[in-house]
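>>> Please work out how this folds:
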Amino acid sequence: MKLLNTAIAFGVGAVITASLSLLKVNKDFIVGSTALVVGAGLMISLRDEDDSNKNGRDYEYFFNRAQDKFEVANYEGAIIDYNKALGLSPTEISLVYSMRGNAKRNSGDFEGAISDQNKALDFDPLYADAYFNRSSAKFKMGDFAGAIDDYSQVLKINPKDSDAYFNRAHIKKEIEDLCGACEDWRKAVDLGDEEAGKLLKENCE
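Purely as a prediction, here's the structure:
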């Protein structure tokens, strides 16, 4: 469900060179193989060619097409379709806003990404995915305190989210809170995260 070890660039202040780090990213609509990329491209073509059912194109049609475009990294196209989905009264409005926010984040619009995650939370303050996704946008902007706070919110809602512990540990390490990082890695290990176990051995033992 989640793509592991995704390289994310972040800034550590205006005068410090940006570096790469590894975070686990949310969410459920990530492509994991070339075959799936090809499949997503085929689905986009099939949806575009299906002119016989224009009247049946509800928000789910546009949301699914947006997901297909997201999976092949066509973020601008995905945003257009998420906009269309939002204009058709989606029942899962928090999900649509959150996914549009992810597309904006991946296209470099971090402020827009955060705004969309905020909108998702306006509709559902307990929508953990929006906190998780907002944290990654804040991380990319160098707002490490804000990213940590959002991962903490995820864990209040779902204490068994090992990825939130893993990512929060990573950010704590970046801000030189190694004790806090080790504590979070241990919690991730307790939840079955093998990668956190490796980092725990490398940094804390």
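
>>> When you work out contacts or count neighbours from here on, use the C-alpha atoms and nothing else.
Noted.

>>> In the longest helix that the chain contains, which of the residues would be classed as buried?
Ranked by residue count and defined by DSSP state H, the top helix of the chain is helix 34-49. The neighbour-count check on helix 34-49 (16 or more other C-alpha atoms under 10 Å) flags 37, 39-41, 43-44, 47 as buried.

>>> thought K84 was touching F62?
Yes: in this structure, K84 is within contact of F62 by C-alpha atoms under 8 Å, at 6.4 Å.

>>> who touches V154 in this structure?
128-129, 131-132, 161, 164 (C-alpha atoms under 8 Å, 6 or more residues apart in numbering).

>>> Counting only helices, which of those make the cut?
If you go by DSSP H, these have 128-129, 131-132, 164 in helices.

>>> before we move on, the earlier item: from the contact counts, what lies against the longest helix of the chain?
If you count contacts as 3 or more C-alpha pairs under 8 Å, 6 or more residues apart in numbering; DSSP states H and E, helix 34-49 packs onto helix 59-71.

>>> Let's compare: structure for the following, please.
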Amino acid sequence: MASDSSSSSKRKLIFSMLTFLNDEMNSDLVDSDAKESLEVATQCLENVYSVSLTNPEDRRHLFTPTSIQSIFEAYLVQHDKPTSPEDKAEAEKLKNEGNELMKVESYSEAVAKYTSAIEHDPRNAVYYSNRAAAHSKMGNHSQAIDDCEMALRIDDKYSKAHGRMGLAYTEMKEYAKAIEAYQKALEFDPSNESYKNNLKVAQDLAAKAASAPPSSGATLGGMDLGSLMGGAAGGGLGNILSNPEFMNMATKFMQNPQIMNAFSSAMQQNPGGSGSSGGTGDGEPPNMNAFLQMGQRLAEQIEREDPEQVARLREQFGGMRPPNPEDESEGGSA
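This is a model prediction of the structure:
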């Protein structure tokens, strides 16, 4: 039994490492050569440990909600040497530079500044919270949640971290968690109108989701792709396909060989889900679950890589998005 437990923990660790490498490959901060190296590293780990990010069974049994980077940063917070006055001063300078970048919507550069600030002073909750705000602006909601969790490990009464966690959970359509986060934020900042409004939005969306029929689950910037495509009979699909921004974005991503490989793989899987080529060789239809999962990953990658264009499309097609908290970054410490 101990051996089985150790093996399971090791596979969860590898899955978390693969998730981290995948996030790095999709990051704007990594150049094309580095991305190729990361892809090779990913393939090696998958082959050695028989673990795959695209395997539904692995995703179900090996996924852990806290990222490996967040776990490591939590360890550093608890065990690192005390921060020197010089490091504190440099961290504050980097944070202020990140705040200025946020004002001009240079979000990836702001993430880099906040990350450098954290490296100089990993015990300051503000830096994690500000980085969470930048991640949310880029559509990296799971990374925003990781940063909010780190901030709350340092200061569990930090209302802004609770509020930003609520925003990220709302964007991910995890409304119950969003409601809980906003209620916590209001517990420590009861007069904050932004938290009250966002809590109401999350509660309304939760009620709407509870009464709505099930959908495909694939979303693009808060727009349900199943609902979006389901309007074909009423002319909705024609409107979408005639939109030049949508078509330019679709063309761009269909030229990506990784996306086309994922599409081909999804189409070749049969309903047995074992990865066989039943979709082409034995007459069985493609695995729809695999196809929808591929669509979900495509939607997430589109919003990660071009959040501004997604925002424009959301406005054109009426996607619903809750208001942001009033402040995106903070000038002082918590």
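
>>> In the second structure, what stretch matches the longest helix of the first structure?
Using TM-score structural alignment, helix 34-49 of the first structure lines up with nothing in the second structure.

>>> can you give me the angle that helix makes with helix 59-71?
140 degrees (axes from the mean of the first three to the mean of the last three C-alpha atoms, to 10 degrees).

>>> how far does helix 34-49 of the first structure sit from the chain's center?
22 Å (C-alpha atoms, centre = their mean, to the nearest Å).

>>> cool, and stretch 120-134 of the first structure?
11 Å.

>>> that older thread, now distance to R186 of the first structure too, for the buried residues of helix 34-49 of the first structure, in JSON lines please.
Putting those into JSON lines (distance: C-alpha to C-alpha, whole Å) gives the following:
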{"residue": "V37", "distance to R186 of the first structure": "35"}
{"residue": "G39", "distance to R186 of the first structure": "38"}
{"residue": "A40", "distance to R186 of the first structure": "37"}
{"residue": "G41", "distance to R186 of the first structure": "40"}
{"residue": "M43", "distance to R186 of the first structure": "41"}
{"residue": "I44", "distance to R186 of the first structure": "42"}
{"residue": "R47", "distance to R186 of the first structure": "46"}
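
>>> Nearest to K140 of the first structure, out of these: which one, please.
Nearest to K140 of the first structure, judged by C-alpha to C-alpha, of the buried residues of helix 34-49 of the first structure is V37 at 25.3 Å.

>>> Name the nearest residue to the closest one, sequence neighbours excluded.
Computed as C-alpha to C-alpha, 6 or more residues apart in numbering, the closest residue to V37 of the first structure that is not its neighbour in sequence is V72, at 5.9 Å.

>>> Tally up the residues packed near the aligned partner of that neighbour in the second structure, please.
Alignment note (TM-score structural alignment): V72 of the first structure maps to V104 of the second structure. By the measure other C-alpha atoms under 10 Å, the count of residues near V104 of the second structure is 9.

>>> Could you check how far V104 of the second structure is from N22 of the second structure?
Distance of V104 of the second structure to N22 of the second structure, given as C-alpha to C-alpha, to the nearest Å: 28 Å.

>>> cool, Q69 of the second structure as well?
Taking C-alpha to C-alpha, one finds Q69 of the second structure at 13 Å from N22 of the second structure.

>>> what do these two both touch?
By C-alpha under 8 Å, 6+ apart, no residue touches both Q69 of the second structure and N22.

>>> just to revisit the earlier point, looking at the second structure, which of the contacts of V154 of the first structure still make contact?
Using both residues aligned by TM-score structural alignment, their matches' C-alpha atoms under 8 Å, the second structure keeps these contacts from these: 128-129, 131-132, 164.

>>> is it possible to export these to JSON lines including distance to R186 of the first structure and neighbour count?
Shown next, in JSON lines, are these (distance: C-alpha to C-alpha, whole Å; neighbours: other C-alpha atoms under 10 Å):
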{"residue": "A128", "distance to R186 of the first structure": "22", "neighbour count": "21"}
{"residue": "D129", "distance to R186 of the first structure": "23", "neighbour count": "20"}
{"residue": "Y131", "distance to R186 of the first structure": "22", "neighbour count": "26"}
{"residue": "F132", "distance to R186 of the first structure": "20", "neighbour count": "26"}
{"residue": "A164", "distance to R186 of the first structure": "12", "neighbour count": "27"}
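
>>> which helix of the second structure spans the most residues?
If you go by DSSP H, the second structure has its longest helix at helix 2-25.

>>> Which element is encountered next along the chain beyond that one?
helix 32-49 (DSSP states H and E).

>>> Output the contacting helices and strands for that following helix.
helix 2-25.
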